[in-house]
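Chemist: Sequence isn't available, so here's the structure alone:
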């Protein structure tokens, strides 16, 4: 019989073996930014260190997660999917049930609290799929803070629902029209704004990317996903640890959040699924699988590059995964062999949407669908005695136009 979870404190004790004092995860990470931003990052590091040591900060953060975000999110046993696949028992960590529809709100609420602590009066953000933009706009509306969100015009078109949500929440959505007109270019524009307004502006980076201290900061604000998963597994199965935890990886925030409390458990397989797009021989966004180390958006990590070292345009049917870089901690975990990297094509992700929708009545975001696509092979490989946790990072409302066009043959 499963036992009850032991009492826990109301705020987490951060366990940050990495990064080091320079913000390095092994050979990756660091802070490669214009000189004007160095004092801004130093201020942020000091403020974050003080917040981490402040019980009141964590108490307020977790109060908001409980009363506003809707945490803890459920851990749902997927009985029909388990039966369909005929292998391991599969659970879903339901970040799709967070307020705003994805895990992104965890980070946005925490960083707005930090920005207010620093006296910043203006928030900027970048977004691809729009969920981070919506989450940031939501948190800014909650606290009455000015919000500007940069978004590529390609993503504005395919994620119009989220654009309308951001505007309704009072945010200004500024289009990025250069390059691929997607997340990379929105991030470029946000960095330009930050350089121009370093004193008044706080930049909420939406994934575990960017210069130190952002990758570690974002991880700690999202590790609540994995902390809850451990407690819920103990309640439901009698063990805090599954055999595998599967998550999609673009920039990497949802994955690093659910993996963080399991990294030290060597018997738990951590499996990241990247976007193979049209196939690894064509257009894709499989950075860990096909990238090479380089400095990008303020950090050293893996990056998709051409033969001349120029940034390649990433492609995925998912607006949240078509980023040519990845978080530096992901690069470190991949290089050390702690994380297994798999890929799913656009077509396989669409199959994942149908699989989870038809078996469990859960329509996943296209990002999550890439992780779902890895489950049939993984469940068969691991067998019936295994337990797999899928991080259901977001819901598919925002993607219905793309999904419908694909299923109708017009996409």
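Modeler: Structure's in. What do you need? Everything numeric here is computed off the predicted structure, so don't read it as measured data.
Chemist: Could you use CA atoms for every contact and neighbour count after this?
Modeler: Fine.
Chemist: gap between residue 24 and residue 328?
Modeler: 8 Å (Cα to Cα, to the nearest Å).
Chemist: out of the two, which sits in the busier spot?
Modeler: residue 328 (32 against 23; other Cα atoms under 10 Å).
Chemist: Please report how far that one lies from residue 249.
Modeler: Taken as Cα to Cα, the span from residue 328 to residue 249 is 12 Å.
Chemist: Put this next to the previous one:
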């Protein structure tokens, strides 16, 4: 099943990606479906985040860390050879060039600063591809905090490099052996652990999922991607705004951050999911990990197992704001296969000298397919967020190529 979400003429919508409605709602999605023992903890995070984002001191400290530690701003790179082959003008927003190698550092530095502001001494995180875990371990080391990272046993096997990096940075990595032994179960275990340690620990959620305020807080920390890209496009493009803005979607944080910079423009927003984990494309309404959104389910409403060659997309749902953007028709959600993603990774490597993360390769695979099939008109300008670099996926690619 592919390309099944609505595709409407984009209408600039000021305020579309602003604050959620009361109780963290994006339309019918979102909310705070947390156990009683976590409701107060979520409320404290909400209050602290609202105070921090209004504080020039906090904003300045975060901006300094993003510049001096993470290496922002990241460049907007024209993919010249590939553009010529595809007949479109493709620009890559290079989150792969950040410190730690992906967009995850943007959100984690924000949440780590917030945790320190709240007096928490430890960060808890879940991770699939390992990039969020590495970013969490990095921020904890930088700020003198402890870090505990939950990771599915299957992902530990296929992301051994990132596991080593986390441990070298001083983080405790806890294997999760239940269920699919991937991201969904790592998230469940992290939330269970948080229940007993809310007094001294902050749960650093890695994507735009979870109970309110996490979906919009993570999006706001990732908004730097879209805001930077918007300014760079204004300087680079004759129109000032690309025709298409494309990003891969698992839970959806890099896409949410990118889309936030362009929601009030005529750009078409495209989220690309793994075919085996397409929550937005073919999920059904349900509740998981503290929020109401679209999830893969069986006829009895039980969450079904997702699959993707990219560990970061191996999640059976999508963040609530993405579900809302889909319903509005403001963003379209499409899927690509494992084989298409691998082919796209190889093609980018051999035309532009860039080895992308397999997550990012999904977004590129759709661009290649859409350009070849005529869905992207010749001469279109396409901004694609390259969310991470492919070092972590070399062993997987080596087995396939």
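Modeler: Thanks, I have the structure now. The structure presented is a predicted model; accordingly, all values stated were derived computationally and were not measured.
Chemist: Can you give me the TM-score here?
Modeler: The pair, once superposed, lands on a TM-score of 0.94 when counted by TM-score structural alignment, normalised by the length of the second structure; 385 aligned residues with a Cα RMSD of 1.2 Å.
Chemist: just the strands in the stretch 301-401 of the second structure please.
Modeler: In the stretch 301-401 of the second structure, the strands defined using DSSP state E, counting those that start in this stretch lie at 331-336, 381-386.
Chemist: after superposition, how close is the last one to the first structure?
Modeler: Meaning strand 381-386 of the second structure. Strand 381-386 of the second structure, aligned to the first structure and superposed, deviates on average by 0.5 Å (mean Cα distance after the TM-score superposition for the first structure).
Chemist: In the first structure, what stretch matches that strand?
Modeler: Across the first structure, the stretch matching strand 381-386 of the second structure (TM-score structural alignment) is residues 387-392.
Chemist: Going by residue numbers, what spans are helices in the stretch 1-150 of the second structure?
Modeler: 36-53, 56-68, 80-86, 104-117, 131-143 (DSSP state H, counting those that start in this stretch).
Chemist: name the helices or strands packed onto the longest one?
Modeler: Going back to what we said before, that points to helix 36-53 of the second structure. Applying 3 or more Cα pairs under 8 Å, 6 or more residues apart in numbering; DSSP states H and E, we find helix 36-53 of the second structure packed against helix 56-68, helix 104-117.
Chemist: what do you get for the shortest one?
Modeler: Using 3+ Cα pairs under 8 Å, 6+ apart as the contact criterion, the elements in contact with helix 80-86 of the second structure are strand 89-94, helix 338-352, helix 358-372.
Chemist: Report the inter-axis angle for the first one versus strand 381-386.
Modeler: The reference is to strand 89-94 of the second structure. Between the axes of strand 89-94 of the second structure and strand 381-386, defined by axes from the mean of the first three to the mean of the last three Cα atoms, to 10 degrees, the angle is 30 degrees.
Chemist: what does strand 89-94 of the second structure contact?
Modeler: The contact list for strand 89-94 of the second structure (Cα atoms under 8 Å, 6 or more residues apart in numbering) reads 74-80, 82-83, 225, 229, 379-388.
Chemist: Equivalent analysis for the second one, please.
Modeler: Helix 338-352 of the second structure is touched from outside by 79-82, 274-275, 308-309, 354-359, 361-362, 364-365, 368, 397, with contacts defined as Cα under 8 Å, 6+ apart.
Chemist: circling back to that earlier point, possible to save the helices of the stretch 1-150 of the second structure as TSV with distance to residue 255 of the second structure and mean neighbour count?
Modeler: Below are the helices of the stretch 1-150 of the second structure laid out as TSV (distance: least, Cα to Cα, whole Å; neighbours: other Cα atoms under 10 Å):
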stretch	distance to residue 255 of the second structure	mean neighbour count
helix 36-53	21	15
helix 56-68	19	15
helix 80-86	22	16
helix 104-117	12	24
helix 131-143	15	25
